[in-house]
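S.K.: using only what follows, build the 3D model:
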Amino acid sequence: MALLITDECINCDVCEPECPNDAIYLGTEIYEIDPARCTECVGHHDEPQCKVVCPVECIELNPEWPEDRDQLMSKYRRLTVHPVTE
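M.R.: Sure thing, here's the model as predicted:
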């Protein structure tokens, strides 16, 4: 599943730079996660880095984006494809 930042977010700015997929951004009130870019760090790390650094533990699974590890890995591959240049 993609991750979700809850209303408990204190806008401490530590999660955004940790995201290898650039899925985290400052929303209108709190940081948000783009579920189309979030892979829970599958393909990059053993655990979601945003959750590791979050001091208030406000990041949880997004129930609207159910994905298993294979789907997250497929998303990682799509996000990290580099076009062939000549």
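
S.K.: C-alpha only now, for contacts and for neighbours.
M.R.: Fine.

S.K.: the protein: helices as residue ranges?
M.R.: Here the chain has its helices, by DSSP state H, at 49-53, 69-79.

S.K.: compare with the first, here's sequence two:
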Amino acid sequence: MSLFITDECINCDVCEPECPNGAITQGEEIYVIDPALCTECVGHFDTPQCVEVCPVDCIPKDPDNEETHDQLYKKYQILMAV
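M.R.: Predicted coordinates for the structure are as follows:
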């Protein structure tokens, strides 16, 4: 699964620079995660870095974008090949 940011986001700006894939950007009201770029940090780190630094715990797994660890790793490989 990719992750997503809930409306509990306080726009603290700490998650965006932590994303190694550039999947997090400022949306109209809160930060958003592009599921096409989110690998939950698979291939980079053992845990999602945005979740680690989020002070309000507003970055859960996205039930609309379910992916296995293998799928996330394949996405990582494709993103790093570009």
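
S.K.: residues in contact with the residue nearest to the spatial centre of structure 1?
M.R.: By Cα atoms, centre = their mean, structure 1 has its centre lying nearest to residue 38, at 3.6 Å. Residues near residue 38 of structure 1 by Cα atoms under 8 Å, 6 or more residues apart in numbering: 2-3, 21, 23.

S.K.: of those residues - the most surrounded one?
M.R.: Comparing the contacts of residue 38 of structure 1 by number of neighbours (other Cα atoms under 10 Å), residue 3 comes first, having 26 neighbours.

S.K.: that residue - nearest residue in space that isn't next to it in sequence?
M.R.: residue 61 (4.5 Å; Cα to Cα, 6 or more residues apart in numbering).

S.K.: surely the one you found is in contact with residue 1?
M.R.: Yes: between residue 61 of structure 1 and residue 1 there is a contact at 6.0 Å, judged by Cα atoms under 8 Å.

S.K.: the more surrounded of these two?
M.R.: residue 1 (19 against 13).

S.K.: I'd say the more buried one and residue 68 touch.
M.R.: Yes: look at residue 1 of structure 1 against residue 68 with Cα under 8 Å: they come within range, at 6.5 Å.
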